[in-house]
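Peer 1: just to be clear, the model below is a prediction. Sequence and coordinates:
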Amino acid sequence: MSAVLHDGTAVLGRHLRRVRHAPAIVVMTQTMPIVFLLFFGYVFGSALAMPGTEYRAYLVPGLLVATAANGIMTGMFTAAQDSHRGVMDRFRTMPMSRAAVPLGQAAADLLTSAVGMVPLMLVGLAMGWRIEGGALRAVGAFGLLLLFRAATTWVGILLGLVSRSEEAAGQLGSATFILPLLSNAYIPTDGMPGWLRTTAEWNPISAVTTAVRHLFGNAPVPADAAWPVAHPVAGALVWSLVLLAVSAPLAVRRYAATGR
């Protein structure tokens, strides 16, 4: 375990230096939610009537979760880039833990995403969003956001390692943009057709978004929704832990097996 932590810390430092020298993908994934907040909040906000909830207060938690879900794209692109450019082959020749390389990448992504959420929250506060559920519940909301980001990052790392090329990973990563659209991140699901509502409410993003809104005190929990949304904190924890438990071991195994 100490070797994994030592080697993982070294890989973490490498990825943080990489972000500092080539921040384009991080800047893009962190600024787009702010653009969406300004666009949806001011362009669509006046047109969306939501009983008991101001739309911008409803939107900010959804965009925070959408930012967390971007871990799929950043994890996939970074892992594919290192894999297909021979960086991981060089790591495999070194006397270091096989788990350290994906672990270091995941840790670096988690740190940068945690910092990257701050500007979105500040813009949300400037637009009228408030944390109304108390300090402890807010800490729980941030914890869920980071847990979900960790889970999606490991999913992305796994997909990046199995991708056939950087270009394929980039195209597939861009396609993940649609996932928040098929959830309650931007609009409630109760007005959707039955089949689409069911799909949206079983989307992990919907459970995490509802949990974050509930903990921040921004919207009530819908009682007539599917189980993950009707029990959002439990649903968010279950989805995040399942994704993490499946993707992390598979990503480490894939990394260790690729060089054989």
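Peer 2: Nice, I can see it.
Peer 1: going by C-alpha atoms from here, please, whenever you check contacts or count neighbours.
Peer 2: Fine.
Peer 1: mind listing the strands for this protein?
Peer 2: Counting by DSSP state E, the chain has no strands at all.
Peer 1: contacts only, for residue 217.
Peer 2: Going by Cα atoms under 8 Å, 6 or more residues apart in numbering, residue 217 touches 131-133.
Peer 1: between the residues you listed, which sits nearest residue 155?
Peer 2: residue 131 (29.8 Å; Cα to Cα).
Peer 1: counting neighbours, what do you get for the residue nearest to the closest one when sequence neighbours are not counted?
Peer 2: Excluding its sequence neighbours, the residue lying closest to residue 131 (Cα to Cα, 6 or more residues apart in numbering) is residue 216, at 5.1 Å. By other Cα atoms under 10 Å, 24 other residues sit near residue 216.
Peer 1: one more to weigh against that first structure:
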Amino acid sequence: MTTLTPDAPAPQTPASRSSVPRSSALRNGWILTQRELLHWVRQPALPIFGLLFSIMLLLMFGFLFGGAIEVPGGGDYITFLLPGMFTLTMLFGLEGTMLAMSTDAAKGITDRFRSMPIHSSAVALGRSGADMASSILNLAVLLGGGLLIGWRITTDIGSALLAVLLLLWLRFALLWIGIFLGLVFRGPGATVAVQVLIWPIGFLSNVFVAPETMPGWLGAVAEWNPISATATATRQLFGNPTGITSGLLPDAALGMAVGWPLLITLVFLPLSARAYRRLRR
């Protein structure tokens, strides 16, 4: 007499996971987003430190150095600085994204997710969802802090909302760089290298000073920095001084603030997907 046993379920493959309905991918991504948010609730030191660091930079440059810096074209330095600081905060989020992805990959957590019957894009969706939620909170706190120290929005509510959307659009693009780097480079040295490189990229822009106060070649580099494009566009939309009296950015800032993040996303989103598929293969 033979005993019938049920067939074992077929193992999940990348192809079978990618065939999961898109609605399931969004649902899986939302569950993983909640996982990341719960980590921050239970261990709030890291996000709080990141927020305090941004506030410290704002106060330091605004009040310690602001009196010695003149804005080309006129205007108060605080109102010039604030949109740049909002933009720089979007850049600083890149290293947090990379560190989270790198840590999960190194500990085998990402491999465990890959073995589960979830959509192949769920891990990246979860990471991006959590990072965008964190960025919205950080930006809201900085906007409130700016208003407390004298920064003002002098345009209509529609322009101000568009400025906020441009900041979050830049953050969305940069997080794909972080996801890619976190999947490809998982050693602690790589994270430190990215942390070091972020500073020159952020400072080689118009966040703190206008490019026309720099040497000619350096100012040209700063004008083509994606951070400068978003900073200038948000200054225009908030009705703040741009610190620019001539050059490329005054007329093209809005288009560049849309185009640079789009280009970054088109390059690094597919690279992130490929790196995830090739992980530990």
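Peer 2: Happy to help now that I have it. None of these values were measured; they are calculated from a predicted model.
Peer 1: got a TM-score for the pair?
Peer 2: Taking TM-score structural alignment, normalised by the length of the first structure as the basis, the two superposed chains have a TM-score of 0.94; 259 aligned residues with a Cα RMSD of 1.6 Å.
Peer 1: still on that earlier bit, tell me which of the contacts of residue 217 of the first structure you also see in the second structure.
Peer 2: For the contacts of residue 217 of the first structure, the contacts that are reproduced in the second structure, applying both residues aligned by TM-score structural alignment, their matches' Cα atoms under 8 Å, are 131-133.
Peer 1: can you add neighbour count and distance to residue 256 of the first structure and give those residues back as JSON lines?
Peer 2: Formatted as JSON lines, those follow (neighbours: other Cα atoms under 10 Å; distance: Cα to Cα, whole Å):
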{"residue": "131", "neighbour count": "15", "distance to residue 256 of the first structure": "44"}
{"residue": "132", "neighbour count": "15", "distance to residue 256 of the first structure": "46"}
{"residue": "133", "neighbour count": "15", "distance to residue 256 of the first structure": "44"}
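Peer 1: any chance of those residues in JSON lines with distance to residue 124 of the first structure as columns?
Peer 2: JSON lines is the format used below for these (distance: Cα to Cα, whole Å):
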{"residue": "131", "distance to residue 124 of the first structure": "10"}
{"residue": "132", "distance to residue 124 of the first structure": "13"}
{"residue": "133", "distance to residue 124 of the first structure": "16"}
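Peer 1: which of these lies closest to residue 14 of the first structure?
Peer 2: Nearest to residue 14 of the first structure out of those is residue 131 (Cα to Cα; 35.3 Å).
Peer 1: dump the residue contacts of the aligned partner of the closest one in the second structure.
Peer 2: Residue 131 of the first structure maps onto residue 153 in the second structure, with residues paired by TM-score structural alignment. For residue 153 of the second structure, the contact set (Cα under 8 Å, 6+ apart) comprises 160, 238-240.
Peer 1: so can I have JSON lines of those showing distance to residue 179 of the second structure?
Peer 2: Shown next, in JSON lines, are the contacts of residue 153 of the second structure (distance: Cα to Cα, whole Å):
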{"residue": "160", "distance to residue 179 of the second structure": "29"}
{"residue": "238", "distance to residue 179 of the second structure": "31"}
{"residue": "239", "distance to residue 179 of the second structure": "34"}
{"residue": "240", "distance to residue 179 of the second structure": "33"}
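Peer 1: show me these that map onto helices.
Peer 2: Judged by DSSP state H, helices contain the following of those: 160, 238.
Peer 1: can you get me a residue count around the aligned partner of residue 90 of the second structure in the first structure?
Peer 2: Using TM-score structural alignment, the partner of residue 90 of the second structure in the first structure is residue 68. When neighbours are counted by other Cα under 10 Å, residue 68 of the first structure registers 28.
Peer 1: list the contacts for the residue nearest to residue 68 of the first structure when sequence neighbours are not counted?
Peer 2: Closest residue in space to residue 68 of the first structure, ignoring its immediate chain neighbours: residue 149 at 4.4 Å, by Cα to Cα, 6+ apart. Counting by Cα under 8 Å, 6+ apart, residue 149 of the first structure makes contact with 68-71, 110, 113.
Peer 1: let's go with 7 Å and repeat that
Peer 2: By Cα atoms under 7 Å, 6 or more residues apart in numbering, residue 149 of the first structure lies in contact with 68-69, 71, 110.
Peer 1: what subset of those residues is buried?
Peer 2: Listed as buried from the contacts of residue 149 of the first structure are 68-69, 71, 110; burial here means 16 or more other Cα atoms under 10 Å.
Peer 1: can you lay out those residues as CSV showing distance to residue 14 of the first structure?
Peer 2: Formatted as CSV, these follow (distance: Cα to Cα, whole Å):
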residue, distance to residue 14 of the first structure
68, 22
69, 23
71, 18
110, 14
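Peer 1: which residue range of the second structure does stretch 103-118 of the first structure align onto?
Peer 2: Stretch 103-118 of the first structure corresponds to residues 125-140 in the second structure, going by TM-score structural alignment.
Peer 1: mean distance, that stretch to its aligned residues in the first structure?
Peer 2: Taken against the first structure, stretch 125-140 of the second structure registers an average deviation of 0.8 Å after superposition, with mean Cα distance after the TM-score superposition for the first structure.
Peer 1: in that stretch, what counts as buried?
Peer 2: Buried positions in stretch 125-140 of the second structure, judged by neighbour count with 16+ other Cα under 10 Å: 125-132, 134-136, 138-139.
Peer 1: could you do stretch 187-199 of the first structure as well?
Peer 2: In terms of neighbour count (16+ other Cα under 10 Å), stretch 187-199 of the first structure has its buried residues at 187-189, 197-198.
Peer 1: give me the number of residues near the equivalent of residue 106 of the second structure over in the first structure?
Peer 2: Using TM-score structural alignment, the partner of residue 106 of the second structure in the first structure is residue 84. By other Cα under 10 Å, the residues close to residue 84 of the first structure number 16.
Peer 1: residue 84 of the first structure and residue 128 of the first structure: what is the separation?
Peer 2: Applying Cα to Cα, to the nearest Å, the value for residue 84 of the first structure to residue 128 of the first structure is 45 Å.
Peer 1: what residue in the second structure is paired with residue 234 of the first structure?
Peer 2: So, by TM-score structural alignment, residue 234 of the first structure is matched to residue 255.
Peer 1: list the contacts of its match.
Peer 2: Shown in contact with residue 255 of the second structure (Cα under 7 Å, 6+ apart): no residues.
Peer 1: helices of the stretch 101-250 of the first structure, residue ranges please.
Peer 2: Applying DSSP state H, counting those that start in this stretch to the stretch 101-250 of the first structure gives helices spanning 135-162, 166-175, 194-201, 204-216, 227-230, 232-258.
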